[in-house]
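> give the three-dimensional model of this entry:
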Amino acid sequence: MKQDVVDARISPAGHLAVLSKTEVNKLLDTSQGGLYRLLHNCSLAVLNCGNYMDDGKELLERYKSFEIRVLQEERGIKLEVKGAPATAFVDGHMIKGIKEHLFAVLRDIIYVSDEINDNPKFDLQSSDGVTNSVFHILRNANILKAGKLPQLVVCWGGHSISREEYDYSKVVGYQMGLRGLDICTGCGPGAMKGPMKGATIGHAKQRIGTGHYIGITEPGIIAAEAPNPIVNDLVIMPDIEKRLEAFVRAGHGIVVFPGGVGTAEEILYLLGILLHPDNKDIPFPLIFTGPAGSEEYYKQINRFIGDTLGLAAQQRYKIIIDDPARVARDMKEGMQRVREFRQQREDAYYFNWALQISPEFQQPFNPTHKNMAALQLHKDQESHHLAANLRRVFSGIVSGNVKDDGIRAIEQHGHFEIKGDAEIMGPVDELLSAFVKQQRMKLPGKTYKPCYRIVK
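Predicted structure coming up:
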């Protein structure tokens, strides 16, 4: 099918106005190890905003003619795009929010390449080094606000939820906006857009003109979760592990809406951190919520967590069904506990330095067929270690479902094989089967083809 496309030249809008010749050459390097492919794929995803598509491979194939170039001029730089999705433009001019996101992509790619990777100041093999890199990327993007009290709620959930669930997420966002809370999400559609959309109305009614709507993504997932237009601060983290750490370091509490494997990965990541003995006394409000029709979904999630990680994990969250105002009130109260705790310790409000995050949650997991088959899925280990391995199961399935590299690996080598003890694999199989049945793996209307096989 022929796509409507546009060619254009764009000047910077609030981001990165000048680049060195070395940086420009890096971005124009089309070799396998160059930055061009990263810039190309992330930029195309940003420009595809509003054209709901959860398949990175499909997006690249649909816009095969798309090109992007950095032009070095005397007064600064410009971006030249060819074959860009026409929906990013109005009457021949690029939408301002999309333009800002495009230059945010450029800013973060350049910063990570120049200042983080291969920089001896950042030991990315150590836990402190990874955390330090996350801090610097967020600070460079101007996300960390030193003068603000704890008020940033991270919202997780699926990008292909039902209309009822989406509308509910908007009402929760509205109630949080009325209480002056800001929103941070994975920046895509569905449960990532709904709370932001609701919060904008709540902020407007309270005459809050400084509402913060942060979107945090990473190159592998951005095509499936293109930044929605409400996001006013976009950050591209280098990988999923640093993206998840950015959420829990910058956020002051988390609300989880219904979702699929990506949401399960996020839940397991956070619970694995909160189950670490060093974190048992750190307040971190965590609420699972959805409309009345989602009650069975949360019973299933709660049962899965109890069967695999036990009662201690279940005690770290609340489940609130069909009560948006209560979600907002409880989150606001939780923020006060966070504030008091950090005051007592003289900790920063803008970055959660106190959380202990083990290297197994920080080192990038490459979901190859070999690595997926080798995961340690048994109960003969501490619960936070099991959570880390379970998180990798769902991370691999996300890759096989929607990431370009993962989809191609499945096409070439067949299903991932996921092996483990029956007492772990039984609940995993049950949860994944429910996700397939409820169409939580892909956008509704598509027949889901599993990228995995459970081996008990």
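
> CA atoms for contacts and neighbours, from now on please.
Will do.

> in stretch 134-143, which residues are buried?
Buried residues in stretch 134-143, defined by neighbour count with 16 or more other Cα atoms under 10 Å: 134, 135, 136, 137, 138, 141, 143.

> repeat for stretch 140-160
141, 143-144, 150-160.

> repeat for stretch 301-320
Neighbour count says stretch 301-320 has 301-306, 308-309, 313-314, 316-317, 319-320 buried, by 16+ other Cα under 10 Å.

> for stretch 424-435, same thing?
Buried positions in stretch 424-435, judged by neighbour count with 16+ other Cα under 10 Å: 424, 425, 426, 427, 428, 429, 431, 432, 434, 435.

> how far out from the middle of the chain is the helix or strand the first one falls within?
The one in question is residue 424. Taking DSSP states H and E as the definition, one finds residue 424 inside helix 422-437. The chain centre lies 23 Å from the centre of helix 422-437; the measure is Cα atoms, centre = their mean, to the nearest Å.

> elements contacting it?
helix 295-308, strand 452-455 (3 or more Cα pairs under 8 Å, 6 or more residues apart in numbering; DSSP states H and E).

> including distance to residue 369, could these go into a markdown table?
Output for the helices and strands packed on helix 422-437, formatted as a markdown table (distance: least, Cα to Cα, whole Å):
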| stretch | distance to residue 369 |
| --- | --- |
| helix 295-308 | 23 |
| strand 452-455 | 10 |
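
> of the ones you listed, which is nearest residue 416?
strand 452-455 (4.4 Å; Cα to Cα).

> just name whatever secondary elements the closest one is in contact with.
Strand 452-455 packs on strand 416-419, helix 422-437, going by 3+ Cα pairs under 8 Å, 6+ apart.

> reformat these as JSON lines; add distance to residue 172.
Listed next are the helices and strands packed on strand 452-455 as JSON lines, based on distance: least, Cα to Cα, whole Å:
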{"stretch": "strand 416-419", "distance to residue 172": "36"}
{"stretch": "helix 422-437", "distance to residue 172": "23"}
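
> out of these, flag the one nearest residue 216.
helix 422-437 (24.4 Å).

> let's see this one next, to set against the first:
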Amino acid sequence: MNARITPEGSLEVLSRYEVSLLKDKSKKGLYDIFRQCALAVLNCGNESDDCKAIMERYKEFDIKLVNQPRGIKLELTNAPASAFVDGEMIKGIKEHLFSALRDIVHAKSVLAKSAELNLDSSSGITNVIFHQLRNAQFFTAGALPNIVVCWGGHSISRQEYDFTKKVGHELGLRGLNICTGCGPGAMKGPMKGATIAHAKQRIHNGRYIGISEPGIIAAESPNPIVNELTILPDIEKRLEAFVRIGHGIIVFPGGVGTAEEILYLLGVLLHPANKKLPFPVFFVGSKENASYFKMIDTFIGGALGEEAQKRYKIIIDDPIRVAKEIKKGIDEVAHYRRVHRDAYYFNWLLKIDPLFQQPFQPTHENMANLQLHRDQPVHLLAANLRRAFSGIVAGNVKDEGVRRVEKFGPFEIHGDKTILDPLEGLLESFIKENRMKLPGKVYTPSYRIIN
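This is a model prediction of the structure:
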């Protein structure tokens, strides 16, 4: 499809400098990253987690900015036809498209040039995330804590997907809002369940928040239920955004991306400064998933110890209990923040080590040099394990990572045998259960464990 569209959402005007950035096809410009994110948004509903294949399929796709005296328009050429109905772009997709434009422009033209927001410091990175979320209008002053972050795999069975909907339904009946990675599978299910529950409760301002980043968005195109979308500059800022705005976290079954999220979360919560900070975390699944979470729990116990296992609770086959317990945990979060005078809408008190914040480039050299040994604080070991999973995710589905593996072979992972053995066992289980790629696709490992 070819089309010209006007803004829908929170962006209507751009400066001449911003327009020039969006037209610039060099590495200093924003054209390439915006084209990639725009294609991901427009590809909504066409399930594929192969960024490279998507980019090659739509290699003739183009997007141009048309600047006008009364605002802006986007000119699309050879866009996915599924984004249109009777020649008109679907409204939700149009909103997502301009959300992507808003966030990419804001990150480049404002945040990257501000001396106040120092990206070399931990507090500076947190401030960048705050400004990005505020610009996306994510904050509502005075609103009580009610955001549940739901993590889980995009490649899950129909039975697992239906279970995530049941949990989302129970959350919605209790007036809770949903935040996910915005893609399909366990990211879509809770939102779908919550929309029905909100309708039953006559809640007309339900929030279905999606948080993504340029490297993953093509593999996990925003699902159509998302009504608030933001794109953070990289995976580390995306993960921090989740834990800063979320008041509790539910983890459904998933693959290496979900394992990365779990290790990030536990590593942050294991920091000594966060020992007394309330943060409800639940690993949740149907009775068919009991063995999956036993496997995850065993891996965490072996890699990070009992203290890490104390930071979450496993609940099997009981959506009502999940909703009741996370609601109770969020009430404790609200009380703690009142007492300590912290904002409801952004968790400033949470301490995050810089190792979790600095962007990790999954090159073969960086993956081989990961510090996967026990001679370090447990929260830093979690940070390095998180990076290992992040590299495998890149090799599985991210365009740049896939191309690196095709060119130079699998990433090599080195470390202590006591860490690598359970890591290898977990990864092999993910492969056997088809959690690495969408069903119907043969998975070729992007990694090699060097024991």
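
> I'd like to know which of the helices and strands packed on strand 452-455 of the first structure is closest to residue 100 of the first structure.
With respect to residue 100 of the first structure, and counting by Cα to Cα, the nearest of those is helix 422-437 at 35.0 Å.

> for the counterpart of residue 344 of the second structure in the first structure, give me its contacts.
By TM-score structural alignment, residue 344 of the second structure lines up with residue 349 in the first structure. Applying Cα atoms under 8 Å, 6 or more residues apart in numbering to residue 349 of the first structure gives the contacts 146, 148, 149, 150, 339, 342.

> list just the nearest of those residues to residue 53 of the first structure.
Using Cα to Cα, those come closest to residue 53 of the first structure at residue 150, 34.2 Å.

> my read: the closest one touches residue 338, true?
Yes: here residue 150 of the first structure reaches residue 338: they are 7.2 Å apart, a contact under Cα atoms under 8 Å.

> find residues that contact each of the two.
Joint contacts of residue 150 of the first structure and residue 338 (Cα under 8 Å, 6+ apart) are residue 252.

> before we move on, the earlier item: and the buried residues of stretch 134-143 of the first structure, which is closest to residue 369 of the first structure?
Using Cα to Cα, these come closest to residue 369 of the first structure at residue 134, 28.4 Å.

> corresponding residues in the second structure for the helix or strand that contains the closest one?
Following DSSP H and E, one finds residue 134 of the first structure within helix 127-140. Matched against the second structure by TM-score structural alignment, helix 127-140 of the first structure falls on residues 122-135.

> distance of residue 210 of the first structure relative to residue 232 of the first structure?
Here the criterion is Cα to Cα, to the nearest Å. By it, residue 210 of the first structure lies 10 Å from residue 232 of the first structure.

> the more surrounded of the two?
residue 232 (17 against 10; other Cα atoms under 10 Å).

> what's the match for the more buried one in the second structure?
By TM-score structural alignment, residue 232 of the first structure lines up with residue 227.

> tally of neighbours for the residue nearest to that match when sequence neighbours are not counted?
Closest residue in space to residue 227 of the second structure, ignoring its immediate chain neighbours: residue 208 at 5.5 Å, by Cα to Cα, 6 or more residues apart in numbering. Neighbour count for residue 208 of the second structure, taken as other Cα under 10 Å: 23.

> so what's residue 208 of the second structure up against?
Contacts of residue 208 of the second structure (Cα under 8 Å, 6+ apart): 177, 178, 179, 180, 191, 225, 226, 227, 228.

> tell me which stretches of the first structure form strands.
5-10, 67-73, 76-85, 89-90, 93-94, 152-156, 182-185, 213-217, 233-236, 253-256, 286-290, 318-321, 416-419, 452-455 (DSSP state E).

> in TSV: the ones you listed, plus distance to residue 53 of the first structure.
Converted to TSV, those look like this (distance: least, Cα to Cα, whole Å):
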stretch	distance to residue 53 of the first structure
strand 5-10	17
strand 67-73	19
strand 76-85	13
strand 89-90	18
strand 93-94	20
strand 152-156	19
strand 182-185	18
strand 213-217	16
strand 233-236	19
strand 253-256	22
strand 286-290	24
strand 318-321	29
strand 416-419	23
strand 452-455	21
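
> and the residue nearest the centre of the second structure, what does it touch?
Closest to where the C-alpha atoms of the second structure average out (Cα atoms, centre = their mean) is residue 181, at 3.7 Å. Applying Cα under 8 Å, 6+ apart to residue 181 of the second structure gives the contacts 150, 151, 187, 210, 211, 212.

> which residue in the first structure aligns with it?
Match for residue 181 of the second structure (TM-score structural alignment): residue 186.

> measure its match to residue 159 of the first structure for me?
Relative to residue 159 of the first structure, and taking Cα to Cα, residue 186 of the first structure is found at 9 Å.

> now swap in residue 327 of the first structure and tell me
From residue 327 of the first structure to residue 159 of the first structure the distance is 21 Å (Cα to Cα).

> what do you get for residue 97 of the first structure?
For residue 97 of the first structure relative to residue 159 of the first structure (Cα to Cα), the value is 20 Å.

> hang on, the earlier thing: nearest to residue 248 of the first structure, out of the helices and strands packed on strand 452-455 of the first structure?
helix 422-437 (24.7 Å).

> mean deviation, the closest one versus the second structure?
Taken over the aligned residues, the distance from helix 422-437 of the first structure to the second structure averages 0.3 Å (mean Cα distance after the TM-score superposition for the first structure).

> that helix maps to which residues in the second structure?
By TM-score structural alignment, helix 422-437 of the first structure lines up with residues 417-432 in the second structure.

> can you list the neighbours in contact with the matching stretch?
With Cα under 8 Å, 6+ apart as the criterion, stretch 417-432 of the second structure contacts 255-256, 295-296, 299, 302-303, 372-373, 414, 436, 443, 449, 451.

> which of these lies closest to residue 84 of the second structure?
residue 436 (30.6 Å).
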